[in-house]
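Undergrad: structure for this input, please:
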Amino acid sequence: MDDEKLLWALELKRQHGSTSEAARAADVPRTTFQHWMKLAAERGLSGYGPVMPGFAVKTVSSRSADGAWVKQAKAPGEVFEVPEGHAVKGVSALVDADGRTVQRWIKTREETVSEGLIEALKSVFDSYQGRAEASAAPDNTDSDLLSVYPIADQHLGLMSWARETGENFDLGIGSDRLRACMARVVAQSPPSRQAIILNLGDYFHADDSRNVTPRSGHSLDVDGRYFKVLSTGVQLMMDCIDLALQKHESVLVRNLPGNHDPHASVALTIALGAFYAREPRVTIDMDPSEFFYHRFGSTLIGAHHGHKAKAEDLVMSMATRRREDWGATRFHVHYSGHIHHFTGKEVAGVRCESFQTLAAKDAHSHSNSYDSGQSIQSITHHRTDGEAGRHRVNLAPVLAA
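TA: As a prediction, the model looks like this:
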């Protein structure tokens, strides 16, 4: 609206004596004409003094054909900016009868991913000086075999003090333990052509630098800065993949989110996917769901961290979501973690089991008498005969002093 048109509107108002009659003469809605009057008042075209500093025209009320009352109110403050470390969670608005915004409420929340995430991943990539290049496959692998390496509840970054829990554990101990046990179990396993490294969730003890569980907010005993833990975790999984490549022609990697690391597990997957983009022998499963399914010959394998559903529900989900694979296979298994100890049961012909962890007990677990054993294993499946064997690496229980 230019000043000339606003002056024309003011003249209509003077001639007709009311906003309604003037709006009818201008062939516009009454609310539109009122808006014109406010603009004319703000620009000082209505014949009254300028708006006071820090105020804005609120309403314009007609007194007669040649006069008006002008109501002023405090002008809006500065433009809102999202605080550092926060993200917009939602926006609510109060609108008038014409749908125009009168007020807005902007709700924010703290970012769930640490600001050091990108730097942490970049530092790992820099140490390798680029992406992984293709490597030569081992000789004489068996195409009728598949080796599955479940990694359950590694809880990388967990801190445990021996005087309190009976066993010392930190970022370095946890990394060295998984690397050494993975090397041993790979050496024991048969030379299957294909291998699956199945991270069953809670690979990281904490999801971000706040060091609390994402859903319940329970405090966690964590060793080291989040940057350090995340960098170490990416490097450690690379080491596990490289160990498997020495024995198997191709390696499929799936990182399932746990209740401790729903976002950190995504970061791990993205980092590995970028790093192994040039290695045709490694496939990083980028499926964003919390479920994993893989069909190998006559066997259908399912997996989930196990924190949101019971075994019976997980079996029904697998049968429903993989109807074709379910009907075309004779053997069905489902793997999970979360509870840190071994369980095995058969549900409608499906072998369901959870696995032990290599991690030590933190103060919470120790105080609640969670005294499960510690081990890692590989499971070998035959293309037509189902499960064909297992190899296990056990950790001896820590004896009290």
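
Undergrad: going by C-alpha atoms from here, please, whenever you check contacts or count neighbours.
TA: Noted.

Undergrad: so where do the strands sit in the stretch 51-200 of the chain?
TA: Under the criterion DSSP state E, counting those that start in this stretch, strands of the stretch 51-200 of the chain are mapped to 55-64, 67-74, 86-95, 101-110, 142-151, 192-199.

Undergrad: want to put them side by side, so please do this one too:
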Amino acid sequence: MSKKTLLSEIKEKIDQLVNAGFNNPTQIAKRIHRDLSIDETERTINHTRGTVKYHIHQSKKRKSNPALAQACQERGINFDNVGIAWNKDKHWSIQFRPSETGPTFEEMLQDHIDAIKNHNFKYEKIRRQNYSLPCLLVIDPADIHVGKLASSFETGEDYNTQIAVQRVKEGVDGILQKASGFNIEKIVFVAGNDILHIDTPKRVTTSGTPQDTDGMWYDNFLIAKRLYVDILDKLVKIADVHVMYNPSNHDYTNGFFLADAIKSWYRTCKNISFDVSIAHRKYFKYGTSLIGTTHGDGAKQQDLPLLMAQESKKMWSDTKHRYVYIHHIHHKVSKDYHGVTVEALRSPSSADSWHHRNGYQHSPKAIEGFVHSKDNGQIARFTHLF
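TA: Here you go, the predicted structure:
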């Protein structure tokens, strides 16, 4: 059976199953593999599942644009390739886009549930060794902006989803390698902070600011989820992990959904803990260190020390080394206040068109990590530059 013939049969089978009342992509893919006797070495169920989702999405798109679909059929145009169309008569020439909003929230939720059911949750509790001089490692990939698009033709440097993922993975590996000389007994992984570039299908931030984007919003959500899973799977092999999530201005809603999805993914893992509430400031105590994190687009920097004292009274009284790691501005700023050091972290993302035009560019791009001892606070810092 040729690949083209197999794909045609798969599409026909999808239509048959959907008409028969099936709507779960995973169930449809498994049924297709069974009915067509597809060899897993030739085509995986996940591959077919992707075909099912795309075919159903395109079918809905045709149904919501029947006149355009009919016109394409009459002219021999592949409807799937139509992104912009014109409706012309002797009085008007109207440009429009076919209705395409992507999957609904309910569809994405069902996809996430299916993925969790298909994931093998055999996270047995890892017994850790005791160190004589234990340390905490903070890894903070700040302002990743999965879905941001920058062209070197305009800005001097490319940036897209693929580059974002590559840099974060490389940066985390770099921090781990640099910190390998310390006895790491605990890792704090800071999540959120504009992990996603946009928050709606209209390619805008939460507040409605238009963005240059790479890919569809739902694809970028799933890519970011996979990125976090890959990182946490790697970190938990080294030490127990505590995830601190910071809501942010680019992805206030989708970022929260993503953090909650990751918490659900590791719901049976005893070696990973989560603080992924919608609270804008989070705190964590390690030995004599109190560590706070926030995105940095809300409370003023000079107010963060007093907010820390008010919002974490017990931890404040039990510690003498206090730090707040902030994000949002994409460049390094550090200042010592009375009893608290506030530090803004660098970002691995490149400047897009707006930032380039306004001159917000050329700060070092990096992912940063910090080592805290139980008794002496922050004793080392690492920077992985790009």
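
Undergrad: so for residue 160 of structure 1, which of the strands of the stretch 51-200 of structure 1 sits nearest?
TA: strand 142-151 (20.1 Å; Cα to Cα).

Undergrad: and the contacts of that closest one?
TA: Under the contact criterion Cα atoms under 8 Å, 6 or more residues apart in numbering, strand 142-151 of structure 1 has outside partners 189-200, 203, 296, 355, 357, 376-384.

Undergrad: and residue 174 of structure 2, what does it touch?
TA: Residue 174 of structure 2 makes contact with residue 384, according to Cα under 8 Å, 6+ apart.

Undergrad: that one pairs with which position in structure 1?
TA: Residue correspondence to structure 1 (TM-score structural alignment): residue 174 of structure 2 is matched to residue 184.

Undergrad: same question for residue 154 of structure 2.
TA: Match for residue 154 of structure 2 (TM-score structural alignment): residue 164.

Undergrad: I'd say that match and residue 363 touch.
TA: Yes - between residue 164 of structure 1 and residue 363 there is a contact under Cα atoms under 8 Å: 6.9 Å.

Undergrad: so for the two, which residue has more residues nearby?
TA: Comparing residue 164 of structure 1 with residue 363 by other Cα atoms under 10 Å, the one with more neighbours is residue 363, at 17 against 12.

Undergrad: grab the nearest non-local neighbour of that one.
TA: Nearest residue to residue 363 of structure 1, sequence neighbours excluded (Cα to Cα, 6 or more residues apart in numbering): residue 165, at 6.1 Å.

Undergrad: in structure 1, what stretch matches stretch 61-77 of structure 2?
TA: Applying TM-score structural alignment, one finds that stretch 61-77 of structure 2 aligns to no residue range of structure 1.

Undergrad: can you tell me the closest non-neighbouring residue to the equivalent of residue 362 of structure 1 over in structure 2?
TA: When structure 2 is aligned by TM-score structural alignment, residue 362 of structure 1 is paired with residue 352. Nearest residue to residue 352 of structure 2, sequence neighbours excluded (Cα to Cα, 6+ apart): residue 150, at 4.7 Å.

Undergrad: quick test: name the residue nearest the centre of structure 2.
TA: residue 224 (2.7 Å; Cα atoms, centre = their mean).

Undergrad: what residues are up against the aligned residue in structure 1 for it?
TA: Applying TM-score structural alignment, one finds that residue 224 of structure 2 aligns to residue 233 in structure 1. Counting by Cα under 8 Å, 6+ apart, residue 233 of structure 1 touches 156, 175, 204, 268.

Undergrad: tell me the two of those residues that are most distant?
TA: Spanning the widest gap among the contacts of residue 233 of structure 1 are 175 and 268, at 15.2 Å by Cα to Cα.

Undergrad: give me every residue that touches the match of residue 154 of structure 2.
TA: Listed by Cα under 8 Å, 6+ apart, the contact partners of residue 164 of structure 1 are residue 363.

Undergrad: the same query, at a cut-off of 10 Å, please.
TA: 362, 363, 366, 367 (Cα atoms under 10 Å, 6 or more residues apart in numbering).

Undergrad: for residue 367 of structure 2, same thing?
TA: 139-144, 167-172, 174-175, 345-349, 382-386.

Undergrad: ditto for residue 332 of structure 2
TA: 326, 343, 344, 345, 346, 347, 363, 364, 365.

Undergrad: please apply the same query to residue 101 of structure 1.
TA: Contacts of residue 101 of structure 1 by Cα under 10 Å, 6+ apart are 93, 94, 95.

Undergrad: then residue 382 of structure 2?
TA: Residues in contact with residue 382 of structure 2, defined by Cα under 10 Å, 6+ apart, are 138-139, 174-179, 366-371.

Undergrad: among those, name the buried ones.
TA: Neighbour counting over these (16 or more other Cα atoms under 10 Å) leaves 138, 139, 174, 175, 176, 179, 366, 367, 368, 369, 370, 371 as the buried ones.

Undergrad: pipe the residues you listed into CSV and attach distance to residue 125 of structure 2 per row.
TA: Listed next are these as CSV, based on distance: Cα to Cα, whole Å:
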residue, distance to residue 125 of structure 2
138, 22
139, 22
174, 26
175, 25
176, 22
179, 24
366, 33
367, 29
368, 28
369, 26
370, 26
371, 24
